[in-house]
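[1] sequence first, predicted model second:
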Amino acid sequence: MSIMEGNKLTGGLAMASTTRQGFQNSLEELQQNILRMGSIVEQTIAKSVECLAKQDDKMAAEVVEGDVVVDDLELLIENQCLKLIATQQPMAKDLRKIAAGFKIITDLERMADYSVDIARTAQRILATGQPLIKPLIDIPRMAELAQVMVKQSLDAYVREDTELAYRVARADDQIDSLHNQVFRELLVLMMEDPKTINQATHLLFVSRYLERIADHATNIAEDAIYLVTGERKELND
């Protein structure tokens, strides 16, 4: 091999290494933005249930108005994913990581929408001028557990941790159990006092929204498993 050919080979390897490093940096930036979006969603879930428990109309309005931040982040991350696919033509696990990112932001956006639904439900209850028909115990528990599920599902994706992903699925069973308990308690209240039917129905919807948020967190856990194994695993049953 001539000196010129050797220099060309060395230069080519250096360029490939630089390109690969740039791609890895872009992937890390993508994941950081997904984590940022997830953190905002966690806070939104917490505030939506807090405004219901505290009967705080101002906080409810903040949740509704803040949804645009999540929507903007979804668009930003979507464009990042498209750019990476178009310019880098990723293969195998790299491609799965980006594809999973696409799905994850859709699930996060839906969680934010459900949080807005909870805040709007709180506003409707407030508008009646009636106090809560029962202390909120299981609904805040559901919200706290849902927040943990969101965080753990995203950590499972970033760390490529399948065991953590399965832990999220097990937590979803707890959410389902709490949802069923809320349903039974509110059903008894409605049967005993028809005047509670309107608010009880609203609270049932809140419980249902939280149950759906947990389902979306489980979807993200499925994406984490897909990233690692290349196989789709159904965890929502």
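    Great, that's in hand.
[2] contacts, neighbours, all on C-alpha from now
    Noted.
[3] quick check: closest non-adjacent residue to residue 138.
    residue 178 (6.3 Å; Cα to Cα, 6 or more residues apart in numbering).
[4] okay, and the one you found sits in which element?
    helix 162-192 (DSSP states H and E).
[5] for the chain, which helix is longest?
    In the chain, with assignment by DSSP state H, the single longest helix is helix 3-54.
[6] put this next to the previous one:
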Amino acid sequence: MTREGYRAALDDLRADVRALGDDALTQLDDGLTALETGDDDLAEEVIDGDAAINDRYLELEGDCVDLLALQQPVASDLRFVAASFKILTDLERVGDLATNLGRYALAAERPADEVDVRAIGADARDQVAAALDAYEDGDADACRAVAARDDELDAHCQRASERVVRDLLEGEAGEDSWAVERVLDDVSRLLLTVRDLERVGDHGVNVAARTLYMLESDPELLY
């Protein structure tokens, strides 16, 4: 591979990682919409769409391995390829978490309205999108900003989980054992939804952490 071809391959990798991230965020958006509206068809689309995310993830991991093995990058190029390799895993897992939302939407008998899942999801999505921007632009300050805002998302998720449990304790399911079981199912799904959205945000922080290390060899956000 010529020097020009090598630089083009690095540029292509950056663009491809961003594209995979955008695809995962689209899946997340659709999963949130399915939860909010109870749209079973959209939920099925989200679940079925996970295979394409997984296939593309494996292709791009292969590209990273080829660059490492065949081109033997050094210094900043090595950090870039290694960071991209790690970031791909976080983006694939965002896709997995979006698939979970699709499954929760199918299992629910009614749209979730006890907590503002859409707002939590928007915060989590914004963290991943901001981290992808930082990766694409090579912006170290933006990486630190993503990590700094994660505490807000964690607090939002904590408040939502506490509200779900409080509503369960204060609610009245009566003596009907089936009603009790339905309430418990709803609570379990909501708690899992909140947990998964918090994890989406965590993956955004991971992307920012890997990007910061790529840019400045700074492990500040890795631990």
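    Arrived safely, thanks for sending. Please read these numbers as outputs of a predicted model, since none were measured by experiment.
[7] picking up where we left off before, what's the first helix or strand after the helix holding residue 178 of structure 1?
    Counting by DSSP H and E, what follows helix 162-192 of structure 1 is helix 197-229.
[8] so who does the residue most central in space within structure 1 touch?
    The centroid of structure 1 falls nearest to residue 108 when counting by Cα atoms, centre = their mean (3.5 Å). With contacts defined as Cα atoms under 8 Å, 6 or more residues apart in numbering, the neighbours of residue 108 of structure 1 are 37-38, 41, 216-217.
[9] where does residue 234 of structure 1 land in three-state SS?
    What DSSP: H, G, I helix; E, B strand; the rest coil gives for residue 234 of structure 1 is coil.
[10] quick one: contacts for the equivalent of it over in structure 2?
    Residue 234 of structure 1 maps onto residue 221 in structure 2, with residues paired by TM-score structural alignment. Counting by Cα under 8 Å, 6+ apart, residue 221 of structure 2 touches 144, 147, 205-206, 208-210, 212.
[11] what range in structure 1 matches stretch 75-86 of structure 2?
    Stretch 75-86 of structure 2 maps onto residues 92-103 of structure 1, going by TM-score structural alignment.
[12] buried ones in stretch 166-183 of structure 2?
    By 16 or more other Cα atoms under 10 Å, the buried positions in stretch 166-183 of structure 2 come out as 168, 183.
[13] sorry, back to before: list the ones among the contacts of residue 221 of structure 2 that structure 1 also has?
    Retained in structure 1: residue 209, out of the contacts of residue 221 of structure 2 (criterion both residues aligned by TM-score structural alignment, their matches' Cα atoms under 8 Å).
[14] for the contacts of residue 221 of structure 2, give me CSV that also has neighbour count.
    CSV is the format used below for those (neighbours: other Cα atoms under 10 Å):
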residue, neighbour count
144, 19
147, 20
205, 27
206, 25
208, 33
209, 27
210, 27
212, 27
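[15] was I right to think residue 47 of structure 1 contacts residue 59?
    Yes. The criterion here is Cα atoms under 8 Å, and residue 47 of structure 1 meets it with residue 59 at 7.1 Å.
[16] ok, the corresponding residue of structure 1 for residue 162 of structure 2 - contacts?
    Taking TM-score structural alignment, the alignment pairs residue 162 of structure 2 with residue 184 from structure 1. With contact set as Cα under 8 Å, 6+ apart, residue 184 of structure 1 has no partners.
[17] give me the distance between residue 184 of structure 1 and residue 177 of structure 1.
    Residue 184 of structure 1 sits 11 Å away from residue 177 of structure 1 when distances are taken as Cα to Cα, to the nearest Å.
[18] could you do residue 17 of structure 1 as well?
    51 Å.
[19] cool, and residue 83 of structure 1?
    42 Å.
[20] try residue 27 of structure 1
    Per Cα to Cα, residue 27 of structure 1 is found 37 Å from residue 177 of structure 1.
[21] these two - which one has more neighbours?
    Between residue 27 of structure 1 and residue 177, residue 27 has the larger neighbour count (other Cα atoms under 10 Å), namely 19 against 14.
[22] next, the contact list for the equivalent of the more buried one over in structure 2, please.
    For residue 27 of structure 1, the aligned position in structure 2 is residue 10, judged by TM-score structural alignment. Neighbouring residues of residue 10 of structure 2 by Cα under 8 Å, 6+ apart: residue 81.
[23] would you mark the buried spots in the helix or strand that residue 85 of structure 2 is a member of?
    Secondary structure assigned from DSSP H and E places residue 85 of structure 2 in helix 75-107. Neighbour-count burial for helix 75-107 of structure 2, counted by 16+ other Cα under 10 Å, picks out 77-106.
[24] now it and helix 3-37, what's the angle there?
    20 degrees (axes from the mean of the first three to the mean of the last three Cα atoms, to 10 degrees).
[25] can you tell me what residue 54 of structure 1 aligns to in structure 2?
    Checking TM-score structural alignment: residue 54 of structure 1 goes with residue 37.
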